[in-house]
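K.L.:
Below is the sequence, then the predicted model.
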Amino acid sequence: MVTASDDVVERITLAPDAGLVKSLGANHTLESAIADLVDNSIDAGAARVSIRLLTRNDRLSQVEVLDNGKGMDAATINSAMTIGRRRDYAQGDLGHFGMGLKAASFGHCDALTVWSMSDSATPVGRRIRRVDFSKDFTCEVLSSDAATKHTSHREAILGSRKGTSIVWTVIRNAYRGRNQVEARSWLAARNEALRSHLGVTFHRLLAANRLEIDVLVDELGEALTEPGVPILPIDPFGYAVSGHPEYPKDLTAKAGETRVKLTCHIWPAKVDVTGFRIGNKRGEQFQGFYIYRNDRLLQVGGWCDTATPTRARQLARVVLDDTKAIGPFLTMNPEKSGLKFEPAFHDAINRAEAADGTTFSTFLQDAEAVYTEANKRKRRRKPAIKPGKGMAPPVRKRIGSELAFLGGDALDLKWRRMPVGDFLEVDHSSKTLWLNNRYRELFAPDRGSLNDAPVLKALLYLLTHHVFEGQHLGARDKDEIALWKSVLGAAVVTEEQMRGGRGASI
């Protein structure tokens, strides 16, 4: 081991080889790359960010990320375009490595152009081309006239001359085939994935109205100033009621002098809502750790070898929202898409406890128990006739998540004219529950549609479905139907009278 410095004769600086540019951004998806650019906008104090996916013949041709942040002058933009140049990061900044702009961009394009304007400064522009940058780090200085033009373009979209516009051209990772249908499908999938990724990554900032993001997809040159579609927050902990009465619960993980809080959540069983499900992926795929840094989500689920992902653990999610953990416990990758759990953190999680003695293992067992008990109840339910025409698709889907369906015909719920005082009629042979059109306006004031009155129809389905499941109507079934007709007929007449005769003229 070297312990002395008397053998040093000189100190030299070893500059990075420009060839490393070729590998920049290799692990970035389109969604993570654009999120990295949004990070820079947030650090620049932007309240609005507009993302524009511009196409030629439905093929992605150009990507723009525009913000109304503080902008950059000539010296600042030169620093931003320099590879590995780390600025002085404030405590709440999202930047970390000094590589984000270049890595995010060169993972998806061959030409990166940045236009910017700060207070009381001349608009500036810089462009780096991947082929040149990978040889000698060459950067092109663009004219003030061109920068002024792009400042006006940004002002037309965001209402602010001050700010920054990042433009990707010569897109590398996009659909290039000749099939127009495939091209549109690829673009739609990328748009959906981007919206989901931004919605969950920045959900805290979006929900608190500290940030607005919109995404526009249109042909290049056709949507110069059109507004994009706003990104909505996707809260991965946005359940109404916890799945377990004792959760959420805080566990403390300790290693040496460091203490980190782990907030353990258990989602309610059998939910299929945005937040549990993210994008078009099932909630089962999002169990695990959610790690935040300055309200920006760095990791969306995953147990990172601290536990095994299983179907029974799909309700379990853990929040780690402590910047002290990044460094000694967690290592952040340049793409900010997941973290490496250091051995010390694995050990700390295994020893973590809540004030009441709950351990990490106990938490997992509690989540499994909630899931298992809910599925036991589901298995005890008898299969039912599936709802058919007249039932709104979301209600039909939810019934299917609660009940297994019998094969064969479906139960339709339809309206038709009947005598005054009648409300429903069971047509067993055609598997149809008829409702009296005279009273439709009471439950569908806008005169309704095929799938109208979803609450009423759901209640009637739950009440009556069993009588349609036999081969014929028995004496008990007929007695039940007579009871329903009598009570509901009186109820609907009373409802009509209480509303001043509304519906009688239908």
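P.N.:
Looks like it arrived, so ask away.
K.L.:
from here on, contacts and neighbour counts on C-alpha atoms
P.N.:
Noted.
K.L.:
List the buried residues of the helix ranked longest in the chain.
P.N.:
Criterion DSSP state H: the longest helix present in the chain is helix 475-498. Residues Asp477, Ile481, Trp484, Lys485, Leu488, Gly489, Val492, Val493, Glu495, Glu496 are the ones in helix 475-498 that count as buried (16 or more other Cα atoms under 10 Å).
K.L.:
Now the second one. Nearest residue, chain neighbours left out?
P.N.:
With sequence-adjacent residues excluded and distances taken as Cα to Cα, 6 or more residues apart in numbering, Ile481 is closest to Val426, at 7.4 Å.
K.L.:
so that neighbour sits in a helix?
P.N.:
No. Under DSSP: H, G, I helix; E, B strand; the rest coil, Val426 sits outside any helix and is assigned strand.
K.L.:
and the comparison structure, right after this:
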Amino acid sequence: MALDDRIPPNPRMLIQALRSIGYSLEQAVADIIDNSISAKSRNVLVRLVRTDEAIEQVLIVDDGTGMSERRLHEAMRFGADTEKSLESLSKFGMGLKLASLSQATELTVGTRNAGIASGRRWTVESISDDWRCDMVPRPEITRLLKGSWGPVDVSRNGTVVAWSGLDRIRVGKGGLDATIKRLMDRLRLHLGLHFHRFLEDKRIRIWLDSQQAGAEPNDVRFEVEALNPFSYDRSGDPDYPRAFPLDLGDLGELIMEAHVWPANSTERTYKLDSAANRQGFYFYRNDRLIQAGGWNDIRDTEPHSSLARVVIDLPPKLDSHFSLDVQKSSIKAPPVFTTALRNAVDGRKTKFSEYLKTAQSIYRKQERANPDNFPLVPVDGLPAYLRDNLRETLAPNERRVRQVRFEWADIEGGDFFEIDREGLVIRLNRTYRNRVLGNRRPSAADAPLLKVLLFLLLQEDLDSGRVSRKQREWLDTCNRALAHAMKVLRTDDS
């Protein structure tokens, strides 16, 4: 008997694979807001609904045009045609479903168009049951749409996207309140950055809040601020920004706008989550920021290029050549892009490579001028010959360094060491000195091996402006381990 060449997919295995594509919470929320913008929404509310122990739901509410019954049916279909116009921020017809199910086991959409309410629901179980998308009874959808949504009015038109069964959102060690704060911070950063053009000209306003399940909603919410990664007051170099045309052959011409941030900027729009990681190309599609930094394999990311950021607005006609990932976080450029970069010159015949050197030069000048950037070298508390060797090893060719001192001192609580970051001092507990020295005579330069090892262990912590909870936990662990080793040493000596 001949085998049937048509092999239907296993829906349970397929949906589990699709759920593992790799959305973060903020990427998933942004994908839903893309649909809100396409629906001409003026306001969007992102709400975390919590119990005492967990986050129960994520709700994303907009006051856009809403959807008719037929349009909702199509929008809930995987690969929906309604999501794929050139002008739309949506692209694959998968965003609503994949983004939602990447975070939750249940997706409910309630929508109202011209006063008429409709609702559909996907669950992991219904998909496994031969791709069954359930209709939601109108009374249930009406109750959902009647929620208290603050500045978002869905009485006539609008949409509520509800995620339930949030099996990908974990409560961290700091507890639920700390987890919610961390998620809110991530949402503010990601949404403020990727939708900054829409937020700046008030095409849309995005609100965030957190509410207790089953309680009357409070009025505590905050508005997401635009984070324009090019919003400096003055350029780091008076000759920038400059336009670099890219000749892409048959694909046409693409314009890059190269910027140099001013050195030593404290602006949040420069620092973001990591200034060094935000250097590189900023690809926009229909004003939506897709890729926020990175050099697309043409060069490595390294601190000296931190001031270099480049704007590239991609016309939708190049979608098939500059492909974006499903999460809309990065661009895969065609080979001709790399070739065009090597040949790119601006109107003054300046090469793109010279622009990068300019940005690096400005960064290096501020680096040399800032004493906090001088390397750390252990000095006091070590033999003279060792100090000289360490300086040559740790800071070759550096004229200036920051000197780290060692001291034996009384330390409460039994800790083996403590750090004075302001004074650049590592203090060792005097209680353990005789055991460390094996009852040899103490001196100002004793225990050199231990001191050098401690310096290497603690160097990054000495240089930290702020100490995170994770750093404190690590230092406590090191102290406990060394104190325990001292107890073992005492036992062996006895």
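P.N.:
Looks like it arrived, so ask away. None of the values given here were measured: they were computed from a predicted structure.
K.L.:
circling back to that earlier point, going by distance to Ile234 of the first structure, which of the buried residues of helix 475-498 of the first structure wins?
P.N.:
Top of the list for closeness to Ile234 of the first structure, among these and by Cα to Cα, is Glu495 at 40.0 Å.
K.L.:
From Gly400 of the first structure, how far out is the closest one?
P.N.:
According to Cα to Cα, to the nearest Å, Glu495 of the first structure and Gly400 of the first structure sit 31 Å apart.
K.L.:
give the contact list for the aligned partner of Ala54 of the second structure in the first structure.
P.N.:
Counting by TM-score structural alignment, Ala54 of the second structure corresponds to Arg59 in the first structure. Contact analysis of Arg59 of the first structure by Cα atoms under 8 Å, 6 or more residues apart in numbering lists Ala174, Tyr175, Arg176, Ala183, Arg184, Leu187.
K.L.:
run the last query once more with 10 Å
P.N.:
For Arg59 of the first structure, the contact set (Cα atoms under 10 Å, 6 or more residues apart in numbering) comprises 53, 171, 174-178, 180, 182-184, 186-187, 219.
K.L.:
Just the buried ones from those residues, in PyMOL syntax?
P.N.:
Here is the PyMOL command that selects only those of the contacts of Arg59 of the first structure that count as buried (16+ other Cα under 10 Å):
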select buried, resi 53+171+174+175+183+184+186+187+219
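K.L.:
Mark which of the contacts of Arg59 of the first structure are part of helices, please.
P.N.:
Filtering the contacts of Arg59 of the first structure for membership in helices, criterion DSSP H, returns Gln180, Glu182, Ala183, Arg184, Trp186, Leu187.
K.L.:
In TSV, list those along with distance to Ala156 of the first structure.
P.N.:
Converted to TSV, these look like this (distance: Cα to Cα, whole Å):
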residue	distance to Ala156 of the first structure
Gln180	32
Glu182	33
Ala183	30
Arg184	28
Trp186	29
Leu187	26
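K.L.:
Pick out whichever of the residues you listed sits closest to Ala147 of the first structure.
P.N.:
For these, the residue nearest Ala147 of the first structure by Cα to Cα is Leu187; the value is 29.5 Å.
K.L.:
Just give me the match in the second structure for the closest one.
P.N.:
Using TM-score structural alignment, the equivalent of Leu187 of the first structure in the second structure is Ile180.
K.L.:
do you know how far its match is from Arg364 of the second structure?
P.N.:
Separation of Ile180 of the second structure from Arg364 of the second structure (Cα to Cα): 39 Å.
K.L.:
just how off-centre is stretch 489-497 of the first structure within its chain?
P.N.:
For stretch 489-497 of the first structure, the gap between its own C-alpha mean and the chain's C-alpha mean amounts to 45 Å (Cα atoms, centre = their mean, to the nearest Å).
K.L.:
Could you give the residue range in the second structure aligned to it?
P.N.:
Following TM-score structural alignment, stretch 489-497 of the first structure has no partner segment in the second structure.
K.L.:
go on, stretch 291-309 of the first structure?
P.N.:
Per TM-score structural alignment, the counterpart of stretch 291-309 of the first structure in the second structure is residues 283-301.
K.L.:
As CSV, the buried residues of helix 475-498 of the first structure with distance to Glu257 of the first structure would be great.
P.N.:
Output for the buried residues of helix 475-498 of the first structure, formatted as CSV (distance: Cα to Cα, whole Å):
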residue, distance to Glu257 of the first structure
Asp477, 71
Ile481, 71
Trp484, 69
Lys485, 72
Leu488, 69
Gly489, 72
Val492, 69
Val493, 73
Glu495, 68
Glu496, 71
